[in-house]
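J.: Got a predicted model here, sequence first, then my questions.
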Amino acid sequence: MKRAQANGLLLVAALIWGTAFVAQQTGMRDVGPFTFTGARFLFGAVMVAPLAVLELRRLGRRGTFLDARDLLACALLGAVLFLGAALQQIGIMSTTVSNAGFLTALYVPLVPIAGALLLRERSHWSVWPASLGCVAGTYLLGGGSLAALSVGDLWVIASALFWAAHVMLVGRVAARKGASVTVAMLQFLVVGGLGMAVGFGTEEVSSGALERALPSIAYAGILSVGVGFTLQVVAQRHTPAADAAIVLSCETLFAALAGRFVLGETLTAEQMAGGLLIFACVLAVQILPLWRERRTVSVEAG
């Protein structure tokens, strides 16, 4: 696969993920946030299952198998992912798709900050000004006052903490046995099971409501979780990480565009400036460290 083709697949993934915010909002006209989250991730698990089976067979031929410790790690990883997805879903009920897309992206600078503060990992200098920029962008998204942020905005910001924790943990869990697709499927099953359990226990669920919400659930589950994840895994084998970072970050802009053209949402000039500031900071945190590494390699090669 050529680099341009791989970047095209990543752009499709970003488009799916960005527009899935619309499905996440419209689907809750008929079902609650926990039921929607559970059903969505169960759809995703089914989509990824065939790839996981192939991966397990390949690992088995090498004598590598998952043990109880691996399964426990996947369960804990799924619990963290469930909290991130559920809090985001609750937030989407009372905020705009545009705000949800931009605020969810706050997890990107949170990852290196948490690594530096909790794990004593060295972070690129760009993390700190980018973090301040994200705070300023959030301030602008709130209309010039953090106090003016909606309850939904606050739920989405809280979800970003768990998205960041998930990003920090998922690589470590997947690297244990090299079973990244299987880890993804198992964590999707955990999220799906927890979501449906909490949903049936706390929300009114009927077969008619699930049927009406099915198109939104299918889009968010089959396309966003299943297809989007698969495209990312395939494409990132054929394109540099810097390219992937740029293209996948377009998810936030696609969310804003989808909110505008599908749901008729509008942003003030101040809110748009805040969203674009967050987007710029997210790009900076991902690209600047890679750019520095590429320069270092070029100098050493020369």
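T.: Perfect, thanks for sending it.

J.: Could you use CA atoms for every contact and neighbour count after this?
T.: Fine.

J.: quick one: which helix or strand includes the residue positioned nearest the centre of the chain?
T.: Centroid-nearest residue in the chain: Trp163, 6.8 Å away (criterion: CA atoms, centre = their mean). Trp163 belongs to helix 151-177 when assigned by DSSP states H and E.

J.: In addition, the following structure is provided for comparison:
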Amino acid sequence: MKSTRLIPSISKAEAVLILITMIWGGTFLLVQHALSYSGPLFFVGLRFAAAASIVALFSLHILRDLTLLELKAGVFIGTSIMLGYGLQTIGLQSIPSSQSAFITALYVPFVPLLQWLVLGRRPGLMPSVGIALAFAGLMLLSGPNGASLNFSPGEIATLISAIAIAAEIILIGAYAGKVDVRRVTVVQLATASVLSFLLVVPTGEPLPDFSWMLIISAVGLGAASAAIQLAINWAQQTVSPTRATVIYAGEPVWAGIVGRMAGERLPLVALLGAVLIVAGVIVSELKGRKKVEISEEAEQRKTD
């Protein structure tokens, strides 16, 4: 009788995603502070301009080999990044952060849902259970006020941002292994920056006064964005979008830890949410050993 593997194995790529999710969650307080010096779209544009410049600086010798596929992939992913970061930041100006966290959390079930509706890829049982646990945890982390939607402009903007984040994850997975990671990262970061700057004028967002704190924040967060996007593009060559999504669901856990270090205290219900998210990550990794062996035998028959 074959036993079930209870201890999930974590690959190098998955470990990298966990690390960058920790960094990702830790940027929340910095973004919130930077918005006191600039409007959301201008700051997003400045942040990703810095990120694109940093990656390009270390990729000059390979950028000349940019292909049409890489250009297309970078533009599509960059557009999703701009919508995700830009709309979420706009929403935070008019709705509480706990409610924003709840709405943004919808990207967790949106990934397998979009994969099913658009690509026809139905998620397996264990990833589905893991996603459900992670989503339930995110709702608890958001607090009791996050469970009510009135479809105000801020809520609608944040809801669209969740769809954009899900689309970004799927697009990265779709192009993984077909493009050069550094070249496509430069294009997607530059696209996100240019589109954000272009939207400043039609939205009527006022230009900020010069501030060294704004520049330092943009460059620092730009460096973090560069590292995050490079890591995601590299890791999702071997990590499925569904599994990556559950790992990304740990972002608010790390944000909560950083907030606690800054003086905030998570209530008991939020701590329970953090436990559910970790459980979701573990459950999504569980596989029956028999199923694995059958899959390996099938692959072996294909090569024979």
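T.: Arrived safely, thanks for sending. These numbers come from a predicted model, not from an experiment.

J.: Run through the residues that contact the residue nearest to Leu149 of structure 1 when sequence neighbours are not counted.
T.: The spatial neighbour of Leu149 of structure 1 that comes closest, neighbours along the chain excluded (CA to CA, 6 or more residues apart in numbering), is Gly142 at 4.6 Å. With contact set as CA atoms under 8 Å, 6 or more residues apart in numbering, Gly142 of structure 1 has these partners: Ala148, Leu149, Ser150, Gln271.

J.: re earlier: distance of the counterpart of the residue nearest to the centre of structure 1 in structure 2 from Thr67 of structure 2?
T.: For Trp163 of structure 1, the aligned position in structure 2 is occupied by Ile165, per TM-score structural alignment. For Ile165 of structure 2, the distance to Thr67 of structure 2 equals 25 Å [CA to CA, to the nearest Å].

J.: What's Phe28 of structure 2 aligned with over in structure 1?
T.: Phe28 of structure 2 is assigned Phe21 in structure 1 as its aligned equivalent, the criterion being TM-score structural alignment.

J.: Isn't that match up against Leu253?
T.: No. Counting by CA atoms under 8 Å, Phe21 of structure 1 stays clear of Leu253, with 11.5 Å between them.

J.: more neighbours, these two?
T.: Just comparing Phe21 of structure 1 and Leu253: by other CA atoms under 10 Å the higher neighbour count belongs to Phe21, 29 against 20.

J.: Give the residues shared as contacts by Phe21 and Leu253 of structure 1.
T.: Shared contacts of Phe21 of structure 1 and Leu253 (CA under 8 Å, 6+ apart): Gly101.

J.: who touches the residue nearest to the centre of structure 1 in this structure?
T.: Here Trp163 of structure 1 is in contact with Val80, Leu81, Gly84, Ala85, Tyr107 (CA under 8 Å, 6+ apart).

J.: Would you map the helices across structure 1?
T.: When assigned using DSSP state H, the helices of structure 1 occupy the ranges 3-26, 33-61, 68-92, 97-104, 107-118, 127-141, 151-177, 180-202, 207-218, 228-235, 241-248, 251-261, 269-301.

J.: what's the most buried one of the ones you listed?
T.: A comparison of the helices of structure 1 by mean neighbour count, using mean count of other CA atoms under 10 Å, puts helix 97-104 on top with a mean of 27.

J.: Now do it against helix 127-141, angle only.
T.: Interaxial angle of helix 97-104 of structure 1 relative to helix 127-141 (axes from the mean of the first three to the mean of the last three CA atoms, to 10 degrees): 160 degrees.

J.: so what secondary structure elements neighbour helix 97-104 of structure 1?
T.: Other elements packing on helix 97-104 of structure 1 under the criterion 3 or more CA pairs under 8 Å, 6 or more residues apart in numbering; DSSP states H and E are helix 3-26, helix 68-92, helix 151-177, helix 251-261, helix 269-301.

J.: Now do the third one and helix 97-104, the angle between them.
T.: By that I understand helix 151-177 of structure 1. 50 degrees.

J.: tell me how far helix 151-177 of structure 1 is from the chain's mean position?
T.: Centroid separation for helix 151-177 of structure 1 versus its chain: 8 Å, with CA atoms, centre = their mean, to the nearest Å.

J.: sorry, back to before: closest one of the contacts of Trp163 of structure 1 to Pro129 of structure 1?
T.: Tyr107 (15.0 Å; CA to CA).

J.: Was I right to think the closest one contacts His166?
T.: No. Counting by CA under 8 Å, Tyr107 of structure 1 stays clear of His166, with 9.6 Å between them.

J.: Who are the contact partners of the residue nearest to Leu103 of structure 1 when sequence neighbours are not counted?
T.: Counting by CA to CA, 6+ apart, Leu103 of structure 1 lies nearest to Ile157, which is 6.0 Å off, once chain neighbours are set aside. The contact partners of Ile157 of structure 1, taken as CA under 8 Å, 6+ apart, are Leu103, Thr104, Leu106.

J.: likewise Ala167 of structure 2?
T.: Ser80, Val111, Leu114.

J.: Right, I'll call it a day here.
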